[in-house]
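A.B. asks: fold the stuff below for me.
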Amino acid sequence: MPSIQRHSLHAQASPVAGETHRAAGSAHWRVEDLDFSRIDRQAIEHSEDMFFLLMSASFIETGSDTYATNLAEHYAAYPEISAWLKDHWEAEELQHGRALRAYVEAVWPRFPWQQAYDSFFGEYSKLCTVEELYPDQRLEMVARCVVETGTTAYYHTLRELSDEPVLTELLGHIRNDEVSHYKHFLKYFKELQQEAPVGRARIAGALYGRLKELRESDSDVALRHVWAHKGDYFADSATRFEDMAQRIYELVSRRLPADLAVRMLLKPMLLPPRVEGLVRTPISRLATRVMSY
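C.D. replies: As a prediction, the model looks like this:
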């Protein structure tokens, strides 16, 4: 097995079963390609759950550049990885933020998006530190696979919940981007493993550790700031913040594609196919329990 070269990472991304991905050389989607004038407002504007889910997602995606900068610096010794993080991963995450912002502002135009986002970012930016990353670069790649699994499952679920055509199209684009990001992180992890393997026990520990952290996710911070600035939107609701948050977490967790998530989570373990088949069911039960709010 060839060893990894710090200045020449070139292996192809391995596929995730059943997932679509962009063909080599195909153009990436653009925010400008989405026709927000076609939004079916009746299908979306009265949905309190989608209001909070989409607003909070727009905040998190817009703030992703802070985390991306830290991650690129973490992999500075690997120029190809660092360049991909800055030129592709960060750019696509920020595009998600622009598209989601454009969508929510089209549907709920009185929401003070910039003011609410600034409030959110003041708190969120303190959480995006280098200290949050695994010092071992191989294990941080494992952790990235967990995060991308979570975002893939999340946007897949939101797309399933959507009854509005423009939103469904947008969420499909974002979901496919998250699958592509996962494949890149998995590819880079495998290449780092070739250079200096880390044991499966440590890989499993990183998988489980980051999986547990998904429950204490950035969405908690974002939701609080959306709630604080919602103004007269859904003002007639007697729901408390805690009840709203619990309701939408349960809504999402009930619809999460557990089998897809487990297949993605098991890939970094690099298990033989027979062993992977044996452990998939118990891991699925554990993942569903941990990822449920």
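A.B. asks: when you work out contacts or count neighbours from here on, use the C-alpha atoms and nothing else.
C.D. replies: Fine.
A.B. asks: quick one: residues contacting Val198.
C.D. replies: By CA atoms under 8 Å, 6 or more residues apart in numbering, the contact list for Val198 reads Arg138.
A.B. asks: just confirm it is within a helix.
C.D. replies: No. Using DSSP: H, G, I helix; E, B strand; the rest coil, the secondary structure at Val198 is coil, not a helix.
A.B. asks: state the distance from it to Ala204.
C.D. replies: Taking CA to CA, to the nearest Å as the measure, Val198 and Ala204 are separated by 11 Å.
A.B. asks: where exactly do the strands run in the stretch 151-293 of the chain?
C.D. replies: Ranges of strands in the stretch 151-293 of the chain, per DSSP state E, counting those that start in this stretch: none exist.
A.B. asks: and the helices in it?
C.D. replies: Applying DSSP state H, counting those that start in this stretch to the stretch 151-293 of the chain gives helices spanning 165-195, 200-213, 218-228, 241-255, 258-266, 273-291.
A.B. asks: let's have the ones you listed in a markdown table, adding mean neighbour count and distance to Leu127.
C.D. replies: Output for the helices of the stretch 151-293 of the chain, formatted as a markdown table (neighbours: other CA atoms under 10 Å; distance: least, CA to CA, whole Å):
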| stretch | mean neighbour count | distance to Leu127 |
| --- | --- | --- |
| helix 165-195 | 21 | 22 |
| helix 200-213 | 16 | 13 |
| helix 218-228 | 19 | 9 |
| helix 241-255 | 16 | 20 |
| helix 258-266 | 20 | 24 |
| helix 273-291 | 14 | 20 |
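A.B. asks: could I get these as TSV with distance to Leu139?
C.D. replies: Listed next are the helices of the stretch 151-293 of the chain as TSV, based on distance: least, CA to CA, whole Å:
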stretch	distance to Leu139
helix 165-195	8
helix 200-213	6
helix 218-228	21
helix 241-255	26
helix 258-266	13
helix 273-291	19
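A.B. asks: to Pro112, which of those lies closest?
C.D. replies: Closest to Pro112 of the helices of the stretch 151-293 of the chain is helix 218-228 (CA to CA; 9.5 Å).
A.B. asks: the closest one: how far from the chain's middle?
C.D. replies: Averaging C-alpha coordinates over helix 218-228 and over its chain gives two centres that are 16 Å apart (CA atoms, centre = their mean, to the nearest Å).
A.B. asks: now the angle from that helix to helix 241-255?
C.D. replies: Helix 218-228 runs at 140 degrees relative to helix 241-255, counting by axes from the mean of the first three to the mean of the last three CA atoms, to 10 degrees.
A.B. asks: following up with a second sequence; could you model it the same way so I can compare the two?
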Amino acid sequence: MSNWTPDDIDWSAFAADRVDSDLLKIAKAAALTESNGALYGLYLSRVFHDEPAFQEKTTLWAAEEVQHGEVLGRWASLADPTFDYADALRRFRAGYTIETEVEGSVRGSKTSEMVARCIVEAGTSSFYTALKDASREPVFSDICRRIAADEFRHYKLFLDTLDILLAREGAGVVRRLMVALGRIRETEDDELSFAYHCANYPDRPYVRETAYKDYAARAFGAYQKVHAQRAAAMVLKAAGLSSQGRLGQLAGSLLWVYMRGKLRTARAA
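C.D. replies: Predicted structure coming up:
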């Protein structure tokens, strides 16, 4: 379980004049997606129904994800008193659902499921580190620092579980890499876009492409190359490839080029 709670945050240090409006919009959306951890926890408990020890770990993981959402929602309400986190979350959950009543992983195997979970945690750990570095508001920076550390620990949990599963199920590098790349592409699906819409523009009609580009124009702008390199190294490990040397440098550079391209496309829209 996380070694911090909302009470550990110095909320009195909040500085309204240092809030970045773009980061605020991102934080509102992140508050909603993090809260979906409860549903993903139910999903994983079904996938791993025959492994109670891992089920217990995913229950704790889900609780931490929900805490992330609640803390981000509380900060966003400080930064924008008109933002109602509970109301935004109701809208989001009414329009976006996750299938939890499954017989097995939607990715075909437990091994592939753990690869996909590693990719998510690699992305979120790097994402919150980027937000921390981009923010001038001290409370938000502290929250992002804490969340980034949690997400890296989650990555390690899923990576260690992946190693155990590989000994039982096996999965080649090509298969793992395909799952990893597929999960990266899923960042453009409805979950992020709809969360951004519900959190920021609930009175407008929802257009996924418009919401995603609006989100991407802000989120990708927070990244520095070092954040892309960090994420790429974590992705390579999950795929069974070395994150050191020329391959690691190449992967980091390619991911950075991809991110900058997404930023340019979104800003041009």
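A.B. asks: need the counterpart of Leu159 of structure 2 in structure 1.
C.D. replies: By TM-score structural alignment, Leu159 of structure 2 lines up with Leu186 in structure 1.
A.B. asks: okay, now Asp40 of structure 1: neighbour count?
C.D. replies: 15 (other CA atoms under 10 Å).
A.B. asks: touching, it and Glu164? I think so.
C.D. replies: Yes. Counting by CA atoms under 8 Å, Glu164 is a contact partner of Asp40 of structure 1 at 6.0 Å.
A.B. asks: now the equivalent of Val107 of structure 1 over in structure 2, nearest residue through space, not along the chain?
C.D. replies: Counting by TM-score structural alignment, Val107 of structure 1 lines up with Ala79 in structure 2. Excluding its sequence neighbours, the residue lying closest to Ala79 of structure 2 (CA to CA, 6 or more residues apart in numbering) is Ala16, at 6.2 Å.
A.B. asks: which residue lines up with the one you found in structure 1?
C.D. replies: The equivalent of Ala16 of structure 2 in structure 1 is Arg41 (alignment by TM-score structural alignment).
A.B. asks: right, and Leu192 of structure 2 touches Thr33 too?
C.D. replies: Yes. Judged on CA under 8 Å, Leu192 of structure 2 makes contact with Thr33 at a distance of 6.9 Å.
A.B. asks: ok so, going back, what about the match of Val107 of structure 1, neighbour count?
C.D. replies: Ala79 of structure 2 has 21 neighbours, counted by other CA under 10 Å.
A.B. asks: excluding chain neighbours, what is closest to whichever residue in structure 2 pairs up with Arg30 of structure 1?
C.D. replies: Aligned by TM-score structural alignment, Arg30 of structure 1 pairs with Thr5 of structure 2. Computed as CA to CA, 6+ apart, the closest residue to Thr5 of structure 2 that is not its neighbour in sequence is Gln67, at 8.0 Å.
A.B. asks: show me what that neighbour lines up with in structure 1.
C.D. replies: Alignment note: Gln67 of structure 2 maps to Gln95 in structure 1; criterion TM-score structural alignment.
A.B. asks: mean shift of the helix or strand that match falls within relative to structure 2?
C.D. replies: Assigned by DSSP states H and E, Gln95 of structure 1 falls within helix 90-107. Following the fit onto structure 2, the mean deviation recorded for helix 90-107 of structure 1 is 1.2 Å by mean CA distance after the TM-score superposition for structure 1.
A.B. asks: tell me what the next helix or strand after that helix is packed against?
C.D. replies: Once helix 90-107 of structure 1 ends, the next helix or strand along the chain (criterion: DSSP H and E) is helix 113-124. On a contact count with 3 or more CA pairs under 8 Å, 6 or more residues apart in numbering; DSSP states H and E, helix 113-124 of structure 1 meets helix 48-62, helix 218-228.
A.B. asks: turn these into CSV, columns for distance to Tyr117 of structure 1.
C.D. replies: Conversion of those to CSV gives the following (distance: least, CA to CA, whole Å):
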stretch, distance to Tyr117 of structure 1
helix 48-62, 6
helix 218-228, 8
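A.B. asks: and the gap between the residue sitting nearest the centre point of structure 1 and Asp118 of structure 1?
C.D. replies: Centroid-nearest residue in structure 1, with CA atoms, centre = their mean: Thr151, separated by 2.7 Å. Here Thr151 of structure 1 is placed at a distance of 23 Å from Asp118 of structure 1 (CA to CA).
A.B. asks: same deal with Arg254 of structure 1?
C.D. replies: 31 Å.
A.B. asks: just Met269 of structure 1 next, same as before
C.D. replies: From Met269 of structure 1 over to Asp118 of structure 1 (counting by CA to CA), the distance is 39 Å.
A.B. asks: and if you look at Ala77 of structure 1?
C.D. replies: In terms of CA to CA, Ala77 of structure 1 sits 33 Å off from Asp118 of structure 1.
A.B. asks: got it, and Ile174 of structure 1?
C.D. replies: Ile174 of structure 1 is 23 Å from Asp118 of structure 1, by CA to CA.
A.B. asks: ok, back up a step: the match of Val107 of structure 1 touches Arg18, doesn't it?
C.D. replies: No. Counting by CA under 8 Å, Ala79 of structure 2 does not reach Arg18; the two are 9.6 Å apart.
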